[in-house]
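1. Based on what follows, work out the 3D shape:
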Amino acid sequence: MPEPLTPAPPTTRPPTPGPLAPEALLALDRQHVWHPYGPMPGRQDPLVVASASGVRLRLAAPAEGRSELVDGMSSWWSAIHGYRHPVLDEAAREQLDRMSHVMFGGLTHEPAVRLATRLVEITPEPLQHVFLADSGSVSVEVALKMCLQYWRSLGRPEKHRLLTWRGGYHGDTWQPMAVCDPDGGMHHLWSGVLPRQIFADSPPPGFDAAPDPAYAAHLHELIGRHAHELAAVVVEPVVQGAGGMAFHSPAYLRVLREACDAHDVLLVFDEIATGFGRSGTLFAAGHADVSPDVMCVGKALTGGYLTLAAALCTSRVAEGISRGEVPVLAHGPTFMGNPLAAAVACASVDLLLGQDWAQEVKRIETGLREGLAEAAGLPGVRDVRVLGAIGVVQLDHPVDMAAATRAAVRAGVWLRPFRDLIYTMPPYVTGDEDVARICAAVRASAQEG
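-> Model prediction:
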């Protein structure tokens, strides 16, 4: 009879090193740490965050006279519930008491199953199957791989190209870079190396603008002309994020759905930035009442606690792949379905849907409209636009990022301007006074930057 398994003996916890002084930490940061979208070593020291709670970041050392900043960015749009939320903290603690990780190949667990089921319940009806990924960019990789493999499985490998519209951004890994804006985007360095995709003109600006029949005809014509080689159309619905923070009419999503159906092309919506209420509907596709064949979600999925994303697809796509010569989707991240991330994601989704999130987003939208309106009259400002919990001030010239950031910090707010844009996506728990403070900081950044 086999011996019963016995618990491992307790281990002695190594002593926790004391905190580094900010100067020492920054010296090591300059020496070793490569920050996003920056050179190595960096040209400017980042601010050192010691802790975060609610909508506030506490700095290890004062900057511009401030030791605490209101976060106007939701940590790149993910921390919709703010920081140290007791519900999410408790979900993480409870899962840590069970297991922090286990491989997903050949095994499963309750947090991942609950999360996949929940996502199917709240996303558009035809989406039935969920592939959990490490990050938003990886979920787009998976989504595009799904579309390419679908057509290969059906014996149509010639359908291997992708179509999108200009001004988009879908991530920094290989296939997503190929469908980012080829000229104005940050990945133009790789033109000539990336797969050559098909680009429609940028959608006409304005969420509330009347749809342009000529642009609709342009989309129909381009999809029809390339249908024989198109695997999928992939777009960010309603809001183009890091490609330019542009809004467009939901009507163009209906045009894409009609054209894709007419010409037998799959439709992919990248809802990584827009999912979970950011634009005023739970998913931006809801503005048009349109369902894609594949949808990507991420960012706010875990409330900003842990990295996690998902690619959802219809049964048509999943069954098509499974009938192919290679009947599996050959993709399997090591941390796929991470139980800790999945448990927090379940808690985050339930927390969002258990409150009147739409009213909170509407409240923030009202505050942003009121607070940013006067920015339209500032010198150098080309446009001011607001949708849901998104506020954008666009300049008529590239922003002086360092000067604009300093101005925001002096106003007590953390913002991250880029290109010609100063924008904010605050957590949904941001109070009215802090929304007004964020707007003042955006205006100050626009003046300075």
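2. all contacts plus neighbour counts: C-alpha atoms, from now on.
-> Fine.
3. how close does Val429 get to Tyr423?
-> 18 Å (C-alpha to C-alpha, to the nearest Å).
4. Pro126 and Asp264, how far apart?
-> 17 Å.
5. quick one: which of Val429 and Tyr423 has more around it?
-> Legend: neighbour count by other C-alpha atoms under 10 Å for Val429 and Tyr423, higher for Tyr423 (26 against 19).
6. how about this one, so we can line them up?
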Amino acid sequence: MQPDRDTLIRLDKQYVWHPYTPMRRYIDDVDPLVIARAEGARLHDVDGKSYIDANSSWWVATLGHNHPRLVEALRRQAETMCHVSLAGVTHQPAAELGEALVKAAPRGLSRVFYSDNGSTAVEVAIKLAIQYWRNVGRPEKRRFVALEGAFHGETLGATSLCGVEVFRRPFAGAVMECLFVPPPSPEEPRGLAHEKAFKALEEALAQGRSEIAAVVLEPLVQGSTGMRMYDPELLRRARALCDAHEVLLVIDEVFTGYGRTGGMWACASAGVTPDVMCVGKGFTGGMLPMAATLVKETLFEAFLAPENTFYYGHSFCGNPLGAAVALEVLRVFEEEQILAHAAPKAARIKQAFEEMGQLPGVSNARALGMIGALDLRPGASYLGDLGWRAYAEARRLGVYLRPLGDVIYVAPPLTIAEEVLDELLEVVRRSVLFALGQG
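-> As a prediction, this is how the structure comes out:
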């Protein structure tokens, strides 16, 4: 028999440390959701109330919660082998997933290195880039370039690439130095904003080409900093600049991959193949923590000499359970035509956010693929409180709408039913009005 709600909250507040949470306030004031099960686009609490999961539980449940094919793939694999190390060993799920990933990836990526989450996929990319240049006789190339407002994960190396000051500040002095260049500004005309961003990147690479190992970008959408969106042309120009200045291009598709921006990969929709691509979150459809870093063959070849071995890995590298589920995710995308079925839903999100963008007090409404976002005040801050007013109202109305400070956004499962999506978008509209004192 499941403990009652009060008992679970008492245990939670006594023992559990929550992510990105001011714990004093949480313990004293927060009445948390207590979720008992999840299915499709909905979370169900211990009292039987359901909530539409507006952010796919931090962007991982791309195919919805407990997709039956993924559950079955996990069950089948668990019956034969839950884990074996990938050190001098291989197994069917890891080998077949590697082939499937390369076939699904942008053309030119040919090798797969497994890890256990999006942060470590980026950490792999950082270490690969540094060691690659050392292996080819350029050890001075060990600096990185990222965009202001970038977010690439939680490990120390990935935190070094973080352009969100509130996330980076606590670890100052421990993280690597990174060169940050401004992204396109939403406050300026689109063409001018992108031209300024390109010029800043061009100057950074021209001045630092002898020491820069890689440019690392979130393609088309900077997620955690507030769903900032930019034109694909910046990716195409970044690719050309990296080629001209002998710098690697690392694309972080942890959030944007697996159909979130419309195509399977955001970089592919821009016609760009990176030297390194990081994938996670939707990788296993939210079932298990697993990720991968894909590279071009030229990078892989630089590690073939014994003295150039990549001494890096994880205990759960290539975990059979995760690999079996990740392989089934790719099959579901193809066989159930996930991207085609998501396209009309993406159009509905775009229309709804364009309409909400006309509400008094709302600014910079935007949408791309299965993402919609708006600011509740100009210059929206990650530490702003308006979004939490909307969160509280949405929760009352049956939607889990976790904000990014003053930014309200949705990133629901690609498989969300159209009638559920319409319900979600109506609750978002009502919650925005409430947060702005108009509801």
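7. Can you pull the TM-score for these?
-> Overlay of the two chains. TM-score (TM-score structural alignment, normalised by the length of structure 2): 0.93; 425 aligned residues with a C-alpha RMSD of 1.8 Å.
8. who's in contact with Thr123 of structure 1?
-> Residues near Thr123 of structure 1 by C-alpha atoms under 8 Å, 6 or more residues apart in numbering: Phe283.
9. What's the match for it in structure 2?
-> Residue correspondence to structure 2 (TM-score structural alignment): Thr123 of structure 1 is matched to Ala105.
10. Just give me the match in structure 1 for Lys350 of structure 2.
-> Counting by TM-score structural alignment, the partner of Lys350 of structure 2 is Arg369.
11. Which strand or helix spans the closest residue to its match other than its chain neighbours?
-> Closest residue to Arg369 of structure 1 apart from its sequence neighbours, by C-alpha to C-alpha, 6 or more residues apart in numbering: Val386 at 6.2 Å. Element membership of Val386 of structure 1 [criterion: DSSP states H and E] is strand 381-387.
12. so what does that strand touch, helix or strand wise?
-> With contacts taken as 3 or more C-alpha pairs under 8 Å, 6 or more residues apart in numbering; DSSP states H and E, strand 381-387 of structure 1 sits against helix 357-372, strand 390-395.
13. Give me the residues contacting the longest one.
-> Put plainly, it is helix 357-372 of structure 1. So helix 357-372 of structure 1 is contacted by 277-278, 280-281, 384-391, 393, 428-430, 432, 435-436, 439-440, 442-443 (C-alpha under 8 Å, 6+ apart).
14. of these, buried ones?
-> 277-278, 280-281, 384-391, 393, 428-430, 435-436, 439-440, 442-443 (16 or more other C-alpha atoms under 10 Å).
15. quick one: stretch 259-274 of structure 2 aligns where in structure 1?
-> On structure 1, the counterpart of stretch 259-274 of structure 2 by TM-score structural alignment is residues 277-292.
16. And stretch 230-250 of structure 2, by the same measure?
-> Stretch 230-250 of structure 2 covers residues 248-268 of structure 1 once aligned (TM-score structural alignment).
17. In that stretch, which residues are buried?
-> Here stretch 248-268 of structure 1 shows 248-257, 259-260, 263, 265-268 as buried, counting by 16+ other C-alpha under 10 Å.
18. again with stretch 323-340 of structure 2
-> Ala323, Ala324, Val325, Ala326, Leu327, Glu328, Val329, Leu330, Val332, Phe333, Ile338, Leu339.
19. Looking at these, which are in helices?
-> Counting by DSSP state H, the part of the buried residues of stretch 323-340 of structure 2 found in helices is Ala323, Ala324, Val325, Ala326, Leu327, Glu328, Val329, Leu330, Val332, Phe333, Ile338, Leu339.
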